[in-house]
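Fold the following, please.
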Amino acid sequence: MFSRIKLRFKSNPPLWYAMSIAATWAGAGSFIVGSQIANTYGIFPWLLWALGNTLTCIVFGLLAQRMPKLRNVAKSKPVQILMGLMCVFQIWVNMNGIYEMLAPTVIGSTVAYVIVCALSIFFIVFYLRQATFRNVATDNMSWLAVYALIALLVVYSMLTNGVHGISTEIDPVQIRAKGWLCVTLAFGAFFYPTFWELLDYNEQNEDGTKQISMTRPFIMGGLLFGFYLLFVLAGAFTTYSPTVDLLKGVLVALVAVSSLSSFLYGSMVNFGKKLGVIVDIAAVASWQLLVPMGVMGVWTLMQNVRIWMVLAMFAAALIWWIVDRRKAVTA
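Model prediction:
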């Protein structure tokens, strides 16, 4: 099965990359946080949040290979270590998201815990060979299922529970807050190691995958993620009854698994395979310590730290470029 999938992927990779990019960016918070923002603050704060989420992969695609020295900075040892540590943080976020959505259902907390740990260990072992291709392929399969499930969930809930409005109030405080959030999200993808690895994979072409311009897949990935967010917004206009809790839990689990698997792989990319596996196992083993914080607490803390790291990357790349230019002029 995987051999046939790989042949199709190798001959025409753009959409495969795009789906994987959208799936990797999503994370558990895309559904949980998106629904909370729409229902709590209304349509305009949600639109700012959604804009930042949609732009981030597009911005990465436009700048990652064009901004002088940025890629060199991203591949430098200090940044690699920081990205690897952020992978651990993201692993916890997405494990937490899966657990929080499955535990209250008929599955129960114990089975939910076992599922989360089993999935994590599976992907650690699964990525020991052909990691980039396997990550792209599994992301595609899970993301197709996400589109189908979220459409079913929203349509069913609207038919059974009806449709209601959400706030259209323009609150200056929330607009400013979500405007800054939009900016932080728009540059968040630069700290995703699997995105940088996709650029290397495309250029090195070690397994014969067709080499392409990677700008297009990242733009497509951003738009595909924006399309998914439209379903998240549609869900804010209805009510999810307890009868669909399991379906909703499976949906968020699928969304989170794509990101979880990518960050388990990301730590192998940044720390090397052997050390990366050790880091991943340690992250999975220590995850339960993070459960009491909840997805929102962990997600907010991560956002506040990541933007400053990305801005520092841009500054370092600019300084590096200026120094090299001056050296060239002097020579």
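
make it CA atoms for all contacts and neighbour counts henceforth
Fine.

how many neighbours does Leu102 have?
Using other Cα atoms under 10 Å, Leu102 is surrounded by 27 other residues.

so which helix or strand takes in Leu311?
helix 294-330 (DSSP states H and E).

tell me which strands and helices that helix is in contact with?
helix 29-41, helix 70-74, helix 77-102, helix 172-186 (3 or more Cα pairs under 8 Å, 6 or more residues apart in numbering; DSSP states H and E).

among those, which is nearest Lys10?
For these, the distance to Lys10 is smallest for helix 70-74, at 24.6 Å, taking Cα to Cα.

Buried residues of the helix or strand where Val59 lies, list them for me.
Per DSSP H and E: Val59 is located in helix 43-63. Across helix 43-63, burial judged by 16 or more other Cα atoms under 10 Å covers 43-62.

hmm, back to that, reformat the helices and strands packed on helix 294-330 as CSV; add distance to Phe314.
What follows is the helices and strands packed on helix 294-330, written out as CSV (distance: least, Cα to Cα, whole Å):
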stretch, distance to Phe314
helix 29-41, 26
helix 70-74, 7
helix 77-102, 12
helix 172-186, 14
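
quick one, which of these is packed in tightest?
helix 77-102 (a mean of 23; mean count of other Cα atoms under 10 Å).

between it and helix 294-330, how many degrees?
Going by axes from the mean of the first three to the mean of the last three Cα atoms, to 10 degrees, helix 77-102 is angled at 160 degrees with respect to helix 294-330.

now helix 77-102 against helix 29-41, angle please.
70 degrees.

Buried residues, whatever helix or strand comes next after helix 77-102. List them.
With elements assigned by DSSP H and E, the helix or strand that comes after helix 77-102 is helix 109-126. Residues 109, 112-113, 115-117, 120-121, 123-124 are the ones in helix 109-126 that count as buried (16+ other Cα under 10 Å).

Determine the set of other helices and strands touching the helix or strand following helix 109-126.
Following helix 109-126 in sequence order, the next helix or strand is helix 131-161 (DSSP H and E). Here helix 131-161 touches helix 14-26, helix 193-204, helix 215-235, helix 245-271, going by 3+ Cα pairs under 8 Å, 6+ apart.

To compare with the earlier structure, here is another sequence to fold:
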Amino acid sequence: MVRCIQIGLLCVQEHPMDRPSIEIVLSMLSRDIVELPVPNQPGATNPTKKFLDWNMHSSIIDGIGRGILYLHRDSRLRIIHRDLKSGNVLLDKDWNPKISDFGMARIFGGNEDHGSTARVVGTYGYMAPEYAMGGRFSEKSDVYSFGAAWKMWNEGNGLSFVEQSIVSGETEEEIVRCIQIGLLCVQEHPMDRPSIETVLLMLSRVIIRDPETITSAKQNYILRFFSPPNTTNRYVGISFSLSEETVIWVANRDTPLKDSSGRYSGMALSQNVKTGKQVVLTAWKNATDPAIGSFRGGIEVMNGIPQLVTRNEGGRTGGAGSGTA
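Model (predicted):
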């Protein structure tokens, strides 16, 4: 009883910065924190700040994203939450996030991917503009809520709303990257926002800097920075380990780096059967220029069957898969 009273006193302190967050209150109630801070003690430090480091924050962000992915893709029926916000994310004793409060959720079946309503419900500040003003909602509405960010980034002060105890030289770059991803999610037009799958990919990408490399598990392939002959432009590519000259994939073909101060953060062949959008492989323009050439290869769905197809300037030159010549 006395412990609950002490926690209550911490929550009603005069200055907002002195009050613990709901995550910290839960830790104190579950006795993960044995020694409670003294209310209104100047300069008192929060005993969970060391525990709630950037790795823990990052894990919670990733867990929320995976929860949204389940609702949008992996659930038997597609679910649009419509009221995603920090207050509707619960944390268990191991700090795993759980999305809650589905009272405003809408279920889609079949090929449905959007809807509209004359009765807008939710929390202003987290609502996508097309939903708040026009009652239109979709998966991208939830993406907007997930990425709700602050205008301070546009004022050049993107880290000012981040708890300073988790900001350091080692974490600052990753924190800023998360803020940038959040800003992609809150763009005005739904078509400009990434899907939750893309968000998770962006969050999980490994960052390498020139001249760092990443080698595959069996040491066969190397992701590295390189410069083709007769140029100082820097590209990021994958080469076969037996020969560094044999580059088999280039990431920034049309946007080479002009010096060695660059970095690369994070390709699978695919075709979206709904939109027709493809991810393909394309040949180099010539032996010294990785810019896009005339040959390309990728997955194309023909008669409902995905096939690997190569083309030259639009004309088919070969293929592999059921029903191909």
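
care to give me the TM-score?
Scored by TM-score structural alignment, normalised by the length of structure 2, the superposition of the two chains gives a TM-score of 0.22; 120 aligned residues with a Cα RMSD of 6.5 Å.

I'd like to know which of the helices and strands packed on helix 131-161 of structure 1 lies nearest to Thr184 of structure 1.
Taking these one by one with Cα to Cα, helix 14-26 is closest: 13.8 Å.

other SSEs contacting that closest one?
helix 43-63, helix 131-161, helix 215-235, helix 245-271.

Would you check how far apart Leu7 of structure 1 and Asn140 of structure 1 are?
Taking Cα to Cα, to the nearest Å as the measure, Leu7 of structure 1 falls 15 Å from Asn140 of structure 1.

These two - which one has more neighbours?
Asn140 (22 against 13).

number of nearby residues for Gly249 of structure 1?
Gly249 of structure 1, neighbours per other Cα under 10 Å, totals 21.

and what of the one 10 residues further on?
Taking other Cα under 10 Å as the criterion, the count of residues near Ser259 of structure 1 is 27.

now the buried residues of helix 109-126 of structure 1 in CSV, with distance to Val88 of structure 1?
Formatted as CSV, the buried residues of helix 109-126 of structure 1 follow (distance: Cα to Cα, whole Å):
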residue, distance to Val88 of structure 1
Ser109, 23
Ala112, 20
Tyr113, 18
Ile115, 19
Val116, 15
Cys117, 14
Ser120, 12
Ile121, 14
Phe123, 14
Ile124, 13
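
Include distance to Asp324 of structure 1 when you put the helices and strands packed on helix 14-26 of structure 1 into TSV, please.
TSV is the format used below for these (distance: least, Cα to Cα, whole Å):
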stretch	distance to Asp324 of structure 1
helix 43-63	19
helix 131-161	33
helix 215-235	26
helix 245-271	26
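
Deepest in the core, which of those is it.
On a mean-neighbour basis (criterion: mean count of other Cα under 10 Å), the most buried of the helices and strands packed on helix 14-26 of structure 1 is helix 245-271, at a mean of 25.

list the buried ones in the longest helix along structure 2?
Across structure 2, the longest stretch assigned as helix under DSSP state H is helix 54-69. Residues of helix 54-69 of structure 2 classed as buried under the neighbour-count rule (16+ other Cα under 10 Å) are 54, 60-66, 68-69.

thinking again about what came up before, and Asn270 of structure 1, which of the helices and strands packed on helix 294-330 of structure 1 is closest to it?
Nearest to Asn270 of structure 1, of those and by Cα to Cα, is helix 77-102 at 5.3 Å.

centre of the chain versus the closest one, how much separation?
Taking the mean of its C-alpha atoms, helix 77-102 of structure 1 sits 10 Å from the chain's own mean (Cα atoms, centre = their mean, to the nearest Å).

quick one: which helix or strand includes Lys140 of structure 2?
helix 139-146.

Pull out the buried positions in the next helix or strand after that helix.
Downstream of helix 139-146 of structure 2, the first helix or strand assigned by DSSP H and E is helix 172-185. Buried residues in helix 172-185 of structure 2, defined by neighbour count with 16+ other Cα under 10 Å: 174-175, 178-179, 181-185.

Does anything pack onto the following helix or strand past helix 172-185 of structure 2? Which helices or strands?
Downstream of helix 172-185 of structure 2, the next assigned helix or strand under DSSP H and E is helix 196-204. With contacts defined as 3+ Cα pairs under 8 Å, 6+ apart, helix 196-204 of structure 2 has these neighbours: helix 54-69, helix 172-185.

TSV for those, including distance to Cys11 of structure 2?
What follows is those, written out as TSV (distance: least, Cα to Cα, whole Å):
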stretch	distance to Cys11 of structure 2
helix 54-69	22
helix 172-185	27
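
Which of those helices sits closest to Gly8 of structure 2?
helix 54-69 (24.6 Å).

so how far is Phe240 of structure 2 from Tyr144 of structure 2?
40 Å.

Hmm, Thr317 and Leu308 of structure 2 touching each other?
No. Look at Leu308 of structure 2 against Thr317 with Cα atoms under 8 Å: they stay out of range, at 11.2 Å.

Comparing those two, which shows the higher neighbour count?
Leu308 (18 against 13).

For the more buried one, identify the helix or strand it belongs to.
Per DSSP H and E: strand 305-312 holds Leu308 of structure 2.

List of residues touching the following helix or strand past that strand?
Next along the chain after strand 305-312 of structure 2, taking DSSP H and E as the criterion, comes strand 315-320. Outside strand 315-320 of structure 2, the residues that touch it by Cα atoms under 8 Å, 6 or more residues apart in numbering are 307-311, 325.

and the residues you listed as JSON lines, adding distance to Ile107 of structure 2?
What follows is the contacts of strand 315-320 of structure 2, written out as JSON lines (distance: Cα to Cα, whole Å):
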{"residue": "Gln307", "distance to Ile107 of structure 2": "33"}
{"residue": "Leu308", "distance to Ile107 of structure 2": "35"}
{"residue": "Val309", "distance to Ile107 of structure 2": "37"}
{"residue": "Thr310", "distance to Ile107 of structure 2": "40"}
{"residue": "Arg311", "distance to Ile107 of structure 2": "41"}
{"residue": "Ala325", "distance to Ile107 of structure 2": "43"}
